[in-house]
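1. give me a model of this one.
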Amino acid sequence: MRPDGYLKTAWIMTVLFSIILPLHSQTPRQFSIELKDKPLPAALKLIEKEGGKNIIFSYNETESYRVTASIRQKTELEAIGTVLNGTPFICKEREEYFVIQKKGKNVPTTEIRGQVTNEKNEPLPYSNVLLLTPGDSTFVNGCVTREDGSFLMIAEEGIPYLIRVSYIGYKTEVQPYHPTPTFHLLPDTQLMQEVTISARRPMIEVGPNGLKANVAGTSLARMGSAAEMLPHLPFVTGRNGEYNVMGCGSPVIYINNKKVRDMTELERIRANEILSAEVITTPGAEYASDVAAVIRLHTIRRRGQGLSGHFNTTYSQGHSANANEYMALNYRTDGLDLFVKGYLAQQNSYGKTTNMNRIKGSAIWQTNKNDVQTHKSQRFSGELGFNYEPDEHHSFGLRYMPETGIGNADRNSSGRTVTRRNDEETDRINFTTAEQTHTGWDHAANAYYAGELG
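-> Below you'll find the model as predicted:
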């Protein structure tokens, strides 16, 4: 072939590839997933993961719907249409994301595009961003920032929302609504004190199904108990044993592969005993179909020989006092770890209710009710067991966990109901109720083996 003919052919091929390749890259990706009785928010998160384009929706509106569907070689838009079939929701596609909203809901919406940086103007990825109502700070929507510190949320127009941003080791900042807010978070010097970095590794690592937070050696380890640390993780909100993973719902929590059934167990574990925490937003097939999110805590394997101990107490005073005491003893020798733990909780509560009911007819009837409720209880739980590591490839252990109430749990209520007709008293009732309950012993045992073969 002549040189000029070769150049002409090469030029034609270059032009063809420049046309074909962009067309190919713009072809929506097709995928297949099986959904069996999945909560709708969890189904949308799985589709978002496979399709790659963000899906923005309200968890509060979608959480009560469940999905069973077989999605075979569909695009992200087609998959969304499949899971929304039979629900009161529709999908609207934007250039960068999909929006899920109720049918017939024509409320105008607006985008909130913001940026979160630190004191050095460096991006803070995986910061928690919450959209709150202005009056009572009720949670409306939420997300986490991207790698570049940016975030995107959808909100109804005309409402003066508050935007709350938090990041591990930095002071939380709250700003009034703005369509393009910028947050510059300052370090929380109290939390950052005594934090030692033992290795040059990121605090947050991205995994195939969520995020992993390295706790040991970071400000997370100074959060007190595991229960106090959890709300500081990316995607996680809540407190007092009631947690929520944004866009997913209530998570199932594991500690070293053991499912947490009593949330007070999180109060008994100190944050500085935790090595890492995983927040799984798209649980895989190894979890039950109704599991919308998972948090897995991995504790530090203690090294050293001899006897050690730990004691912790907390006290709070409102109308009544509440206290918790925790004590642990541990003995280690040649790979054998023996432990005994005790936890005592004293709980007191006080509540006062005032109720007025007014009916207007031929006469005006009004009933006023005043009620005072008190509750007192004490509870003990313990843990006894061992871990044994004969070598670096094998380990096994057993733990026994008893729990019981101490004495009686007392619940009392007293008050008065007064009924008036045209401001004239017609009836007056004084009432008092008292209830005492006593629970026996609850027993639980857990055994494990972890090893490598070959």
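2. could you use CA atoms for every contact and neighbour count after this?
-> Fine.
3. the helices in this structure, which residues?
-> For the chain, the helices defined by DSSP state H occupy 3-25, 40-51, 59-62, 76-84, 189-192, 226-229, 265-268.
4. tell me where the stretch 101-250 of the chain has strands.
-> 109-117, 128-132, 139-144, 150-156, 162-166, 173-176, 182-184, 204-206, 210-214, 236-239, 242-245 (DSSP state E, counting those that start in this stretch).
5. now the fourth one against strand 139-144, angle please.
-> Translated: strand 150-156. Interaxial angle, strand 150-156 versus strand 139-144 (axes from the mean of the first three to the mean of the last three Cα atoms, to 10 degrees): 160 degrees.
6. who does strand 150-156 touch, helix- and strand-wise?
-> Counting contacts by 3 or more Cα pairs under 8 Å, 6 or more residues apart in numbering; DSSP states H and E, strand 150-156 packs against strand 109-117, strand 139-144.
7. how about that strand: buried residues?
-> Under the neighbour-count criterion of 16 or more other Cα atoms under 10 Å, strand 150-156 has 150, 151, 152, 153, 154, 155 buried.
8. now do the same contact list for the third one.
-> For residue 152, the contacting residues are 111, 112, 113, 114, 143, taking Cα atoms under 8 Å, 6 or more residues apart in numbering as the criterion.
9. before we go on, could you also do this sequence so I can check it against the first one:
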Amino acid sequence: MKQFITSLLILCLATGNLLAQEIKGKVSDKEGKPLPYATIKAIALPDSATIVGGVTKEDGTFALSIGDHKLPILLQASLIGYSNEQVLCKDLKEHTLTLSESATMLEEVAITANRVSHRLVAGGLSTQIDGSPLSKLTDIYSVLRGIPLVEVENDKVKVTGKGTPVIYINDRLMTDPNQMRELKPYLIKDIQVITNPGAKYSSSVGAVIKIYTRREPGSGLSGNLEGRLSKIKGCKLGYGTYFSFNYRKDNWDFFMNSWNGAWRGISITDDATFIGKVGQNEWTNTSSIVSKFGGNNHNLTFGVNYSDDLQSAGVQYRLSANNEFLTGEAKLISSLQQNKPLYSFTEESKPWIYAHRPSLYYLRKIGNWKTQIDIDYYESTKTEKTTTTKRGYTEAYELKALKGRSGDKYQSAGARLDIDGPL
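-> Below is the predicted model:
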């Protein structure tokens, strides 16, 4: 019995060590000086999926838990102002990565002694943007690329090893992607990346990005107009226009912005031939498919904010409208049907769907305490989808069309009271 218990304990310890595999190391520059707050990624091979991510400590050291992932894995270090470095890890010994200083920092912003400043906060890391080289960049997405643990592809933001984050701007949940586009780098004070969200967030939230800004100085009128043309994989062509309007007067801020986009595409599948045999009879089937698809998307947001040194409040209204369509035509020629073509036509469309979203908030600072109230309402028209299917042996489709219809209507309301402060 004692031998069994001893063997069981040894097995549990061995299993625990296997599941707690940890890769340690250090990141430094060519002179051997440690580089704090460098992003470290453990990448699985051969699929190149990120296992886990982290940042180096003040002394440049790091420790990443890779669980039961098999070696070798690829270890990658990156830091703004330095070229990326990779090393192949075949064992769990400590690894050293040496980064070479780059001639430029991000989009042609020269490296100076004024380095980007970082500090640890509860659950994550805060990066000071105000006064740093990042504040000189052209847009918020370029700024985010310089933040440890943040990955940006076009306008899609992810946190290394944590997926898509929830984003807050001045402690307000971002509900409209256009809010990101409106941010000006020179007005951003700091950005926090929370990789271990607390109990105040949903259990489904893997990471949080908090962006804090300051008001544009002075009063006056400003605006922005831009257009976009994109070509996406799958023969899809998209275009859109965006404009914003802002008027500031003392502590008041009146705003309006609009996004209008559309995309169209066509997909042509080359002829496919299938050959088979049933008993003594051979058969040949040849098929081809042509699909056309597209959609439209429009958003309009307007509102007003008020802020002073102790409090801020605001109300906004957002109206969105979108629709989609899809048509597909397939042709099948089969020797079993005496080579007579069989046509199939499917059309799927959604009528215009309108959504309304009014919201308001109030935030008040009392000493070291902060109280915030948020109220939101959302309602959409019925998301109805109509599908029409025709099949027949002529292009006019001899058989009767079959129609199907389905859809839902969404409506929700919510309020939140958040109180933060030291105990």
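10. still on that earlier bit, now the helices of the first structure as CSV including distance to residue 175 of the first structure and mean neighbour count?
-> As requested, the helices of the first structure are exported to CSV (distance: least, Cα to Cα, whole Å; neighbours: other Cα atoms under 10 Å):
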stretch, distance to residue 175 of the first structure, mean neighbour count
helix 3-25, 40, 11
helix 40-51, 28, 22
helix 59-62, 23, 17
helix 76-84, 34, 19
helix 189-192, 21, 14
helix 226-229, 24, 22
helix 265-268, 32, 18
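11. ok, which of these comes nearest residue 275 of the first structure?
-> Nearest of the helices of the first structure to residue 275 of the first structure, taken as Cα to Cα: helix 226-229 at 11.3 Å.
12. mean deviation, the closest one versus the second structure?
-> Once superposed with the second structure, the aligned residues differ from helix 226-229 of the first structure by a mean of 4.2 Å; criterion: mean Cα distance after the TM-score superposition for the first structure.
13. for that helix, packing partners?
-> So helix 226-229 of the first structure, by 3+ Cα pairs under 8 Å, 6+ apart, packs with helix 265-268.
14. from the chain's centroid, how far away is the helix it packs on?
-> With Cα atoms, centre = their mean, to the nearest Å as the basis, helix 265-268 of the first structure stands 16 Å off its chain's centre.
15. got it, and stretch 421-428 of the first structure?
-> 51 Å.
16. related to what we said a few turns ago, show me which of the contacts of residue 152 of the first structure are buried.
-> Among these, those classed as buried by 16+ other Cα under 10 Å are 112, 114, 143.
17. pretty sure the second one is touching residue 146, no?
-> Think residue 114 of the first structure. No. The pair residue 114 of the first structure / residue 146 is not scored as a contact, 10.6 Å apart, by Cα atoms under 8 Å.
18. ok, back up a step: mind putting the buried residues of strand 150-156 of the first structure into JSON lines with distance to residue 440 of the first structure?
-> Converted to JSON lines, the buried residues of strand 150-156 of the first structure look like this (distance: Cα to Cα, whole Å):
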{"residue": "150", "distance to residue 440 of the first structure": "53"}
{"residue": "151", "distance to residue 440 of the first structure": "51"}
{"residue": "152", "distance to residue 440 of the first structure": "52"}
{"residue": "153", "distance to residue 440 of the first structure": "50"}
{"residue": "154", "distance to residue 440 of the first structure": "51"}
{"residue": "155", "distance to residue 440 of the first structure": "51"}
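19. which one of those residues sits closest to residue 84 of the first structure?
-> Comparing the buried residues of strand 150-156 of the first structure against residue 84 of the first structure with Cα to Cα picks out residue 154 as the nearest, at 19.4 Å.
20. tell me the contacts of that closest one?
-> Taking Cα under 8 Å, 6+ apart, we find residue 154 of the first structure in contact with 56, 109, 110, 111, 112.
21. and residue 92 of the first structure, how far from residue 157 of the first structure?
-> Distance of residue 92 of the first structure to residue 157 of the first structure, given as Cα to Cα, to the nearest Å: 17 Å.
22. picking up where we left off before, which of the strands of the stretch 101-250 of the first structure sits most buried?
-> strand 128-132 (a mean of 24; mean count of other Cα atoms under 10 Å).
23. which one, of the helices and strands packed on strand 150-156 of the first structure, ends up nearest to residue 37 of the first structure?
-> The nearest among those, by Cα to Cα, is strand 139-144 at 24.5 Å.
24. the closest one packs against which elements?
-> In terms of contacts (3+ Cα pairs under 8 Å, 6+ apart), strand 139-144 of the first structure is packed against strand 128-132, strand 150-156.
25. put together TSV for those strands, with distance to residue 171 of the first structure on each row.
-> Listed next are these as TSV, based on distance: least, Cα to Cα, whole Å:
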stretch	distance to residue 171 of the first structure
strand 128-132	12
strand 150-156	18
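26. so which of these gets nearest residue 263 of the first structure?
-> Of those, nearest to residue 263 of the first structure by Cα to Cα is strand 128-132, at 23.0 Å.
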